[in-house]
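no letters, just coordinates:
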């Protein structure tokens, strides 16, 4: 009988995670978005993590969850304010294995428990299908300037279902 793969676990962000999350961020951009963004756009996008102190400060200012496999970070997602998914990045080695879904499920549950009715995300072209399959609906296309490049994304929204037993 085959050995089962370890299951990912979730935990809150710790400042000591910053260097590893910066690496995951850059690797995800460089290795997973090539069908949708050119090299110059990828470089401009990944530059957001070059200043690790600023990157860590941004992650700490949001509700950031870390997905781990055998205690090592393999992905992260963050909620900006209470209604906006700001970031979702998984290491290319675990892409398509449910890590992103686990992170978004957790953010949706946390937001719903806080009384949030609608979550929004500015999804990269690479992430459009992921969010669409999870019930997010496209609302508008955007062009975002990053270090002299323009990156396209789509603002998407999802109506959260109230937790069972919650008052309407």
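Received the coordinates, thanks. Treat the numbers as computed from the prediction; the structure is a model and nothing was measured. Residues are numbered from 1 along each chain as shown.

CA atoms for contacts and neighbours, from now on please.
Fine.

quick check: which helices or strands does the strand or helix carrying residue 105 pack against?
Secondary structure from DSSP states H and E places residue 105 in helix 99-113. Counting contacts by 3 or more CA pairs under 8 Å, 6 or more residues apart in numbering; DSSP states H and E, helix 99-113 packs against strand 63-69, strand 72-80, strand 84-90.

for the closest residue to residue 8 other than its chain neighbours, grab the count of nearby residues.
Here the nearest residue to residue 8 in space, its sequence neighbours aside, is residue 69; by CA to CA, 6 or more residues apart in numbering that works out to 4.8 Å. Using other CA atoms under 10 Å, residue 69 has 16 other residues around it.

same deal with residue 64?
As a burial measure, residue 64 scores 23 neighbours (other CA under 10 Å).

kindly report the same for residue 16.
9.

let's bring in a second one:
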């Protein structure tokens, strides 16, 4: 496994990984309607182009395949952190989040935040993030719960 920055040519593979991970990994925490609405975000091309053009993105690659990615927005907000459904529990997320936190520290950020799914919450807690608020988001008329989490960087 190696890591590299994302390119525009990676966008389609990232969107596919995003959708497939949600559909597979998050199905025990969210119902089918919630997953359908959440996954529809993969089709928002403007949002994904903005991610590629404005965020720090770390890709994890195995055999020329993206197996995970994380993004840092505004130097201290983890916007996206997704690991391929077939590569869960292999410390990929741990390595990516460490790289995102290092980048935030490099930018002199005192803390890092993220809006975290029910599924990802235990992982973030193990990494030292604290729940600041439970959030009830309404997307296309469907309520999706996530958590505002924060970690102080030393």
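Perfect, I can see it now. This one's a predicted model, so the numbers in the text were calculated from it and none came from an experiment.

any idea what the TM-score is?
Here the TM-score for the pair of chains, by TM-score structural alignment, normalised by the length of structure 2, is 0.95; 154 aligned residues with a CA RMSD of 1.2 Å.

coming back round to it: and the helix holding residue 105 of structure 1, which stretch of structure 2?
Mapped onto structure 2 using TM-score structural alignment, helix 99-113 of structure 1 covers residues 92-106.

tell me the secondary structure for residue 58 of structure 1?
Put simply, residue 58 of structure 1 is helix when judged by DSSP: H, G, I helix; E, B strand; the rest coil.

thinking again about what came up before, how much does the helix holding residue 105 of structure 1 stray from structure 2?
Taken over the aligned residues, the distance from helix 99-113 of structure 1 to structure 2 averages 0.6 Å (mean CA distance after the TM-score superposition for structure 1).

residue range for stretch 119-137 of structure 2 in structure 1?
With TM-score structural alignment as the criterion, stretch 119-137 of structure 2 aligns to 126-144.

could you give me the buried positions within that stretch?
126, 127, 128, 131, 136, 137, 138 (16 or more other CA atoms under 10 Å).

spatially, which two of those are the most separated?
Pairwise distances across these (CA to CA) peak at 15.2 Å, for the pair 126 and 137.

quick one: the counterpart of residue 68 of structure 2 in structure 1 from residue 147 of structure 1, how far?
Using TM-score structural alignment as the criterion, residue 68 of structure 2 maps onto residue 75 of structure 1. When distance is defined by CA to CA, to the nearest Å, residue 75 of structure 1 is 25 Å away from residue 147 of structure 1.

higher neighbour count, these two?
The neighbour comparison of residue 75 of structure 1 against residue 147 (other CA under 10 Å) goes to residue 75, with 27 against 14.

all good on my end, thank you.
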